[in-house]
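Asks: Here is a sequence with its predicted model. Questions after.
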Amino acid sequence: MTEQVTRATFDEVMAPNYAPAAMIPVRGEGSRVWDQEGKEYIDFAGGIAVTALGHSHPTLVETMREQAGKLWHLSNVMTNEPALRLAKKLTEKTFADRVFFANSGGEANEAAFKLARRYAFDHFGPEKNEIISFYQSFHGRTLFTVSVGGQPKYTEGFAPVPGGITHCEYNDIDALKALISDKTCAVVMEPIQGEGGIIPAAPEFAKQVRALCDEHKALLVFDEVQSGVGRTGTLYAYEQTGVTPDILTTAKSLGNGFPVAAMLATEEVAKSLAVGTHGSTYGGNPLAAAIAEAVIDIVDTPEVLEGVNKRHQLFVDELTAINDKYHVFKDIRGMGLLMGAEVTDELAGHAKDFLAHAADEGLFVLVAGPNVVRFAPSLIIPEADIKEGFERFERAVAKTVADLKK
């Protein structure tokens, strides 16, 4: 007999690092989710840009069942067919020549940052070890990745943190010029900052970052954990910048919710990840790799990628119409189906209020910091769900405005 659990069970048995909603989802199909009470929600959050193909996608369910009946796990003293097929497809579809598999975006970034330092060590010596990243960036929750991330609140209380890391303003090339030197081993950036407020890199800025890295013999690392796998309308967002990184990390949508991640690199750089320098017990296991391969096969098609751009415009149009009526946002921005609506100065700090009222109305949305409402739905969300979802969101906006006038 299955034991009955409720939201109160969380407070009894779970570590208090999360503050989950009162409802507990139990079932999902496409872009709809149902909770324990049978209430239906439309999903504009996508598990934080993860469920790129929605919930319970039939092809992914069948792929998982088929692979589960063959092999789940092997040690990394041997390889497996799904991992090799997935790695081959990722290298064929991107700039990369080599792949390292992990289980999460944080792990992929940990590998990327270690590789950047190891490459510099191998080619230039131990003094070339400094990493530059950008304020408001987010790269994971390990001590290394949270230190590279540009949000001090995530390192508070965990000192001493790894050294040799500096930060500068995003989209400010002069700030980077002032920091970068021949001691820099890597510049780490998101082509569109996610947790930092859904801020795309200006194309000219990205090109100048690449040029500075080349000038100082530093590697360019693109964190595409959130922006990758079709999220921005191309398989990876770097394709839209005119810039090719040396290392790229990908996770989230890669497994549609199944834990899988990858670090992609050029052959020259990947050579420094020699035998014994890094590893992962579960990374590249056949079950995860089979699911990720199926995701790539579905997403990297004209139908899906062109559909992302069409849906982007639908989101812009709906958000603009709501804003014309309620005047709550000062900016609507983003790429593809990674979008943010920044609240007006009068509503500063109240983005979470929109999230709470949206949930009451049967809609999942996200925030990106205290001032931005974030949207990261399935890449194949039906247009009817978009329309109905925004009807619910408008009611949430109306409630938020009414509450703040009290």
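Replies: That came through, no problem.
Asks: going forward, measure contacts and count neighbours with C-alpha atoms only.
Replies: Noted.
Asks: what does the longest helix seen in the chain contact?
Replies: Secondary structure assigned by DSSP state H gives helix 302-326 as the longest helix of the chain. With contact meaning Cα atoms under 8 Å, 6 or more residues apart in numbering, helix 302-326 is reached by 230-235, 298-299, 329, 332, 335-337, 379-380, 383, 386-387, 390, 394, 397-398, 401.
Asks: Narrow these to those in helices?
Replies: Where these overlap with helices, as defined by DSSP H, the overlap consists of 298, 299, 383, 386, 387, 390, 394, 397, 398, 401.
Asks: want to compare, so here's the second one:
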Amino acid sequence: MSDTLQSVSGGALADASNAAWTDRYTHAVMDTFGPPQRVLVRGEGAYVWDADGRRYLDLLAGIAVNALGHAHPTLTAAISAQLGTLCHVSNFFATPTQIGLAERLLHLAGAPEGSRVFFTNSGTEAVEAAFKMARRNRGEDGSRTRVLALEGGFHGRSMGALALTAKAAYREPFEPLPGGVEHVPFGDTAALEEAFSPAAVAERGGVAAFVLEPLQGEAGVRPLPPGYLAHARRLTADAGALLVLDEVQTGVGRTGSWFAFQQPEIGGGVLPDVVTVAKGLGGGFPVGATIAFGERAATLLGRGQHGTTFGGNPVAAAAGLATLGVIERDALLENVRHVGAVLSSEIEAAGNPLVAGVRGRGLLLAVQLTRPVAADVAAAALEAGFVVNAVAPDAIRLAPPLILTADQARDVARFFAAVTVPDTTVPAERES
């Protein structure tokens, strides 16, 4: 480690343990996430190491962020090279990397002529831009006043994105939130049709946008029912509403295609009006984007109506271009499909009575448990050298780097085959 880094960190990493770093964390970092499970000091490929020198197979990838794993040589070289030429400029100017990344995203998304990209620093900011686009889609008479979102959806924690997020525990401490948002039941086509019905429009106003995830990540990796997205496309098109797909977690190859809506089983050939993307786009470097499909959507936000200081800066754009380039060069979409199938099939085939099944697509999966012991399973996994996420009381989320190998997937399956958690359920008293 350089003297500079030692000075910044207050001592060499080798001189501090997990316990020592955690103690310092509790006195320096705001308590919004709780105590860290471990303090990680380096990574390579699909593995990370903690301050005590223990190695872990990273099956969370920073919550679907580190698409290429850790310290990928192509990504680090691209970021370093860009830092050595131009780090940041204001949005009064453009850079080749910014323009190149926008063009690349439009091509990969299959966006039609007239489409445009707005760059952000995160998924939350990408959703925030989409929300403002919805506000601008009120119609000539201003009658489209409602924005629909799905129950169980998670779209971020800024005030606009939080208004779209359904979970009461996230919303209630910060109410009142921006109004006009209605949450409809997950996967219920009849309820969706009611929200667009003439009676609903007459009573509550027209619909400006419908915002949803193709697979709900934070709700436990829940795929939409077959045909639901196509049905939503028909309803939004007829109403003049925007169909906004939140692909912050599902985009950039996570499900085995560049975007989840491109898979026939999910999208059914639909073309959305807006797609938000972030997380894996920069391979770990903060970058997000709001992709507007077609001239109508692309012109909803005019000059001076939205902005960002760091969005699309040359280093972030270089990271995005490098990430997309490696995914294509190394055929990682095919790897995601193959390794995801190995991971899900071998976990299910292991026959552990604690495991009810695996759902999801590609390398965004949830291991469904037969009991609400996900936190215990996640703790056991960490002790065994696997980083996973207890996304629900009875579900474990797996979102590893796209470079995960089949052999590493089999290591994961062996863990799920063997893991046990004591049943602490108290038997109900018999009636006398």
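Replies: That came through, no problem. Note that this is a predicted model, so its numbers are computed, not measured.
Asks: and for stretch 71-84 of the first structure, what span of the second structure is it aligned with?
Replies: Per the alignment by TM-score structural alignment, stretch 71-84 of the first structure matches residues 86-99 in the second structure.
Asks: What sits closest to residue 46 of the second structure if chain neighbours are left out?
Replies: With sequence-adjacent residues excluded and distances taken as Cα to Cα, 6 or more residues apart in numbering, residue 46 of the second structure is closest to residue 69, at 5.0 Å.
Asks: In contact with the aligned partner of the one you found in the first structure, which residues?
Replies: Using TM-score structural alignment to pair residues, one finds that residue 69 of the second structure aligns to residue 54 in the first structure. Contacts were defined as Cα under 8 Å, 6+ apart; by that measure residue 54 of the first structure touches 29, 30, 31, 46, 256, 377, 378, 379, 380, 381.
Asks: does the last one really touch residue 29, like I thought?
Replies: The one in question is residue 381 of the first structure. No: counting by Cα atoms under 8 Å, no contact exists between residue 381 of the first structure and residue 29, whose distance comes to 10.8 Å.
Asks: out of the two, which sits in the busier spot?
Replies: More neighbours surround residue 381 than the other of residue 381 of the first structure and residue 29, with 22 against 12 (other Cα atoms under 10 Å).
Asks: What residue, apart from its backbone neighbours, is nearest the more buried one spatially?
Replies: residue 31 (5.9 Å).
Asks: what does residue 189 of the second structure give?
Replies: For residue 189 of the second structure, the spatially nearest residue (Cα to Cα, 6+ apart) is residue 228, at 6.9 Å.
Asks: residue in the first structure matching the one you found?
Replies: Residue-level alignment of residue 228 of the second structure against the first structure, with TM-score structural alignment as criterion, gives residue 205.
Asks: Surely its match is within a helix?
Replies: Yes: the assignment for residue 205 of the first structure, made by DSSP: H, G, I helix; E, B strand; the rest coil, places it in a helix.
Asks: My guess is it contacts residue 175. True?
Replies: No: Residue 205 of the first structure is not in contact with residue 175 according to Cα under 8 Å; the separation is 11.3 Å.
Asks: Could you measure from the residue mapped onto residue 151 of the second structure from the first structure over to residue 188 of the first structure?
Replies: Matched by TM-score structural alignment, residue 151 of the second structure corresponds to residue 135 in the first structure. In this view, residue 135 of the first structure and residue 188 of the first structure are 11 Å apart by Cα to Cα, to the nearest Å.
Asks: With neighbour numbers in mind, choose between the two.
Replies: Higher neighbour count among residue 135 of the first structure and residue 188: residue 188, with 28 against 19, using other Cα under 10 Å.
Asks: In space, not sequence, find me the middle residue of the second structure.
Replies: Nearest to the centroid of the C-alpha atoms of the second structure, with distances taken as Cα atoms, centre = their mean, sits residue 249, at 2.0 Å.
Asks: what do we get in the first structure for it?
Replies: When the two structures are superposed using TM-score structural alignment, residue 249 of the second structure falls opposite residue 226 in the first structure.
Asks: And for residue 378 of the second structure?
Replies: Taking TM-score structural alignment, residue 378 of the second structure has residue 355 as its aligned residue in the first structure.
Asks: got the contact list for that match?
Replies: Contact analysis of residue 355 of the first structure by Cα under 8 Å, 6+ apart lists 364, 365, 366, 367, 373.
Asks: So which bit of the second structure is stretch 28-40 of the first structure matched to?
Replies: The alignment of stretch 28-40 of the first structure onto the second structure (TM-score structural alignment) spans residues 43-55.
Asks: That stretch: how far from the chain's middle?
Replies: Relative to its parent chain, stretch 43-55 of the second structure has a centroid offset of 23 Å by Cα atoms, centre = their mean, to the nearest Å.
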